[in-house]
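Q: need coordinates for the following:
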Amino acid sequence: MNVLIKSATIIDSKSDFHNQTVDILIEKGTITKIASTINNTNDYKVLHLDNLHVSQGWFDSSVSFGEPGYEERETISNGLKTAAFSGFTAVALNPNSNPVIDSFADISLVKAKAQNHAVTLFPIGTLTKGALGENMAELFDMSQAGAIAFYDYQKPIENPNLMKIALQYASNFEGLIISFPQESRISRTGVMNEHISSTRLGLNGNPTLAEELQIARDLFLLEYTGGKLHIPTISTAKSVDLIREAKKKKLDVSCSVAIHNLCFTDEALETFNTNFKVLPPIRTQSDINALINGLKDGTIDMVTSDHNPIDIEHKKIEFEGAKYGTIGLESAFGALQTLFSTKKTINFLTQGKQRFGIETSPIKIGEKANLSLFNPDETYTFNKTNITSTSKNAIFENVELKGKVYGVIANNKLILK
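A: This is a model prediction of the structure:
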């Protein structure tokens, strides 16, 4: 793939051309020249887009596609196309398929299905066999097949000894353990944040205590074992405080926050729109403020769309019976830009790579072209025409966003929306 990018503003603090508007020549997937002007002497494809900005390719640490088993929700192929159209060049695939991804063969299967795509798929294996929370899965075997972490997606590990052993065992090969932050015996049947809104709406509440208690437990286990822990999609102010203190102790812990937990409060559920039924639940403005501060001071390591396609049969029903989840890849960039500057947005979308052992490619001559292409200034109202996912359960539907994604250049491929 040979392409000449014209008049692109580079957003990459690792590049000598950061904040400069330049031409970029890419030959056979590698950046061969960056200059103020480059002549197209070889008659390559020319890319000239309005207010074009480029950055290192974005990474999402929590994406669900459905395949195998739930292809009606999303296939791997269409999911990767959606990721490319949304500006992501790498995604970590959750193992919540049917069957779940809990073996060497399963990891190999999803990797094979993702071959020859612009977007690189990094599979996460389950932490326990069948994601049943009872017996530890074959973690080392899955790591040999290419699993980058181990996680029973949105299922808390109730047995603390199992979590302790997993942290100890995985530390032998630098394995990353992911633990969903919810104490299910506290959350019980809660379907939204336990607060004034849940009382007014007559819905069972999921208290912040359920999240914070599980995080406190896991941090004690981490300190005891000296393992490597990632806590996904935290949602409360106290959770930020707990992780901040753990980092001060030099514990090997990281965490993420789902973008929708930064943008909505539990008052949004007043309409009983099941697209707002997510896990962890959206909480209060004081929680949002703490999460944003946690991102700014580095306590929270990364953002995620927590993209989770759910078919209409499991969403267009009464609120209590609807499945948790929202799609989020397509809206991720535009939503973040309503809260942060473009530079901070790009940092939040790229800085998770190191934690998951994923190679970074600075925008420099001689480096592989791994680029996200976007216009940071265009505003629009997000609607179904912006959705590429098979499932349409979008929490950001009818919300004004800022920033248009053009596509990606990665793996020697150019994908434009």
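Q: okay, CA-based contacts and neighbour counts for the rest of this
A: Will do.
Q: number of nearby residues for the closest residue to Leu269 other than its chain neighbours?
A: Of all residues not flanking Leu269 in the chain, Phe276 sits nearest, at 6.4 Å (Cα to Cα, 6 or more residues apart in numbering). A count of neighbours around Phe276, defined by other Cα atoms under 10 Å, yields 26.
Q: also Glu72?
A: By other Cα under 10 Å, the residues close to Glu72 number 15.
Q: next, the structure of the following sequence, for comparison with the previous one:
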Amino acid sequence: MVCYFCADIPVNRNIIIKISKMNILLKSTTVIDSTSPFNNKTVDILIEDGIITDIDSTLQSIPNITEINLADLHVSRGWFDSSVSFGEPGYEERETILHGLDVAAKSGFTSIALNPNTLPITDTSASIGFLTVKSQQHAVNLYPIGALTVKSEGKDLAELYDMQQAGAVAFGDYKKAIANPNLLKIALLYAQNFNGLVQSFPQDNSIAGKGMVHEEEQSTLLGLKGIPSLAEELQVTRDLFLLEYTGGKLHIPTISTAKSVALIKEAKTKGLAVTCSVTTHHLKLTDNELVKFDANYKVQPPLRTQKDITALHKGIQEGTIDMVTSDHQPIDIEHKKVEFDSASYGTIGLESSFGVLNSIFDIETCINLLTNGKEIFGIEDITIDKGSTANLTLFSPKKELIFDQKDILSTSKNSAFLGKSLKGQSYGIIANKKMILK
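A: Coordinates of the predicted model:
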């Protein structure tokens, strides 16, 4: 729906508005932005041609304006997710690019980093160009992550520099560990020539073996093959040693153990340029969920213990963990609704991210976690102020809900948070001179 007239926008309607053809007035909205002079103030915000032109306690309506009046309306800088998978090209039955970007927008994200786990693998400048062209008219900014190695096979480096020139913001083989330490060493050395960011998935496959879940009491009770924490921690240790030797920038995505937090904290005290992320499901769910043998809980890294969750929370509070990601990974029903042993790894998470984080942390911390990481990936972070480009997320932090099927916007429905209590809802976004509300 495209609207050109003055109107109050109701909740629960799919609305896409092109701001370039109108003015937008956000009424009675509370700003949550630690970088803004209007932080924690309830104001009206006027947006004209994609620019915030006025912010005040009360702004009068003007002709040809679209007023946005939503219950408990809050606004923040646009949210960013550093690890998102769709499907296109190759797995369109899981999720297409354009529909996935709509899901991201309605979930509150104005920017996402897209993983290279497509078919073919995103490992050339041409494949990066396909993604950027496909997404360029959307409200959500899509930033491709190029594969670190050709076909993500871990044998030969992909054309990293060419991919960066085409728009790649980082390089990593999604959920595939680099077994050859010399290959990672060369990647870290080479990427320094163009300030590239290298990612390394934290799992030593020789230790993980054929494990599927966390190796501890639950795996034994359930008779499922386990992956010990050691598999992650050995890989993190190795990668940090390599980084100390080579220099450069290393990002370790989706850590999950207490020891990994400690290792990265120590590396940062040495001045190493290492960053890391954690998923929303690793901040909320333990391996106790596995008693249901529900494949939605089959994820990489595996769900760990409450001790690990406590350490991850502390790592966030201390600043050791740089960002949180949904690690959104749509999987079609044919590969998820099967026996646990045969099911594919992964859970969707865009729709539930805010509700999970807002149920764990205070709202300021929650929003900081949803906006952190942009600088690491070379993405501009725009404050809420007069004269700034409108790159905003609209949300309400109060609503409590039980997350169920009707809350899933993605084509694939493999959510680990079905039936879980969440807090807060996203209304949508304003970005790239467009507004998308759900």
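Q: trace the residue nearest to Leu269 of structure 1 over to structure 2, please.
A: By TM-score structural alignment, Phe276 of structure 1 lines up with Tyr297 in structure 2.
Q: hmm, that match is touching Thr347, no?
A: Yes. Contact criterion Cα atoms under 8 Å: Tyr297 of structure 2 and Thr347 qualify, at 7.4 Å.
Q: give me the common contacts of the two.
A: Counting by Cα atoms under 8 Å, 6 or more residues apart in numbering, the common neighbours of Tyr297 of structure 2 and Thr347 are Ala416.
Q: thought the residue nearest to Leu269 of structure 1 was touching Ala268?
A: Yes. Using Cα under 8 Å as the test, Phe276 of structure 1 is close enough to Ala268 to be in contact (7.3 Å).
Q: with adjacent residues omitted, what lies nearest to Lys210 of structure 2?
A: Lys225 (6.8 Å).
Q: residues touching the one you found, list them.
A: Lys225 of structure 2 sits next to Lys210, Gly211, Met212, Val213, Glu215, Ser219 when contact means Cα under 8 Å, 6+ apart.
Q: which position in structure 1 aligns with it?
A: By TM-score structural alignment, Lys225 of structure 2 lines up with Asn204.
Q: how about Ser82 of structure 2?
A: Match for Ser82 of structure 2 (TM-score structural alignment): Ser61.
Q: quick one: average offset of the top helix by length along structure 1 versus structure 2, please.
A: What stands out as the longest helix in structure 1, according to DSSP state H, is helix 208-225. In the superposition with structure 2, the average deviation recorded for helix 208-225 of structure 1 is 0.2 Å (mean Cα distance after the TM-score superposition for structure 1).
Q: hmm, who's touching that helix?
A: Here helix 208-225 of structure 1 makes contact (Cα under 8 Å, 6+ apart) with 160, 163-164, 167-168, 179, 181-187, 193-194, 228-229, 231, 234, 236, 238-239, 242, 246, 251-252.
Q: now do the helices in the stretch 301-438 of structure 2.
A: 306-318, 333-336, 353-360, 363-371 (DSSP state H, counting those that start in this stretch).
Q: which residues touch the last one?
A: Meaning helix 363-371 of structure 2. Residues outside helix 363-371 of structure 2 that contact it (Cα under 8 Å, 6+ apart): 32-34, 76-81, 323-325, 354, 357-358, 397.
Q: where in structure 1 does it fall?
A: With TM-score structural alignment as the criterion, helix 363-371 of structure 2 aligns to 342-350.
Q: quick one on the thing from earlier: need the contact list for the residue nearest to Leu269 of structure 1.
A: Ala268, Leu269, Ile282, Gly325, Thr326, Ile395.
Q: average offset of the match of helix 363-371 of structure 2 relative to structure 2?
A: Relative to structure 2, stretch 342-350 of structure 1 is 0.5 Å off (mean Cα distance after the TM-score superposition for structure 1).
Q: Thr381 of structure 1 against Asn398, yeah?
A: Yes. Here Thr381 of structure 1 reaches Asn398: they are 5.7 Å apart, a contact under Cα under 8 Å.
Q: give me the nearest residue to Val46 of structure 1, chain neighbours excluded.
A: Closest to Val46 of structure 1 by Cα to Cα, 6+ apart is Leu4, at 4.8 Å.
Q: burial measure for that neighbour, as a count.
A: Count around Leu4 of structure 1 with other Cα under 10 Å applied: 23.
Q: contacts only, for it.
A: Asp23, Ile24, Leu25, Ile26, Asn40, Tyr44, Lys45, Val46, Leu47.
Q: what helix or strand is the first one on?
A: Assigned by DSSP states H and E, Asp23 of structure 1 falls within strand 21-27.
Q: residues in structure 2 matched by that strand, start to end?
A: Going by TM-score structural alignment: strand 21-27 of structure 1 matches residues 42-48.
Q: for the alignment partner in structure 1 of Leu272 of structure 2, which three-state class applies?
A: Under the alignment defined by TM-score structural alignment, Leu272 of structure 2 corresponds to Leu251 in structure 1. Classification of Leu251 of structure 1 using DSSP: H, G, I helix; E, B strand; the rest coil returns coil.
Q: these two touch, right, Leu251 of structure 1 and Leu242?
A: No. Between Leu251 of structure 1 and Leu242 there is no contact under Cα under 8 Å: 11.6 Å.
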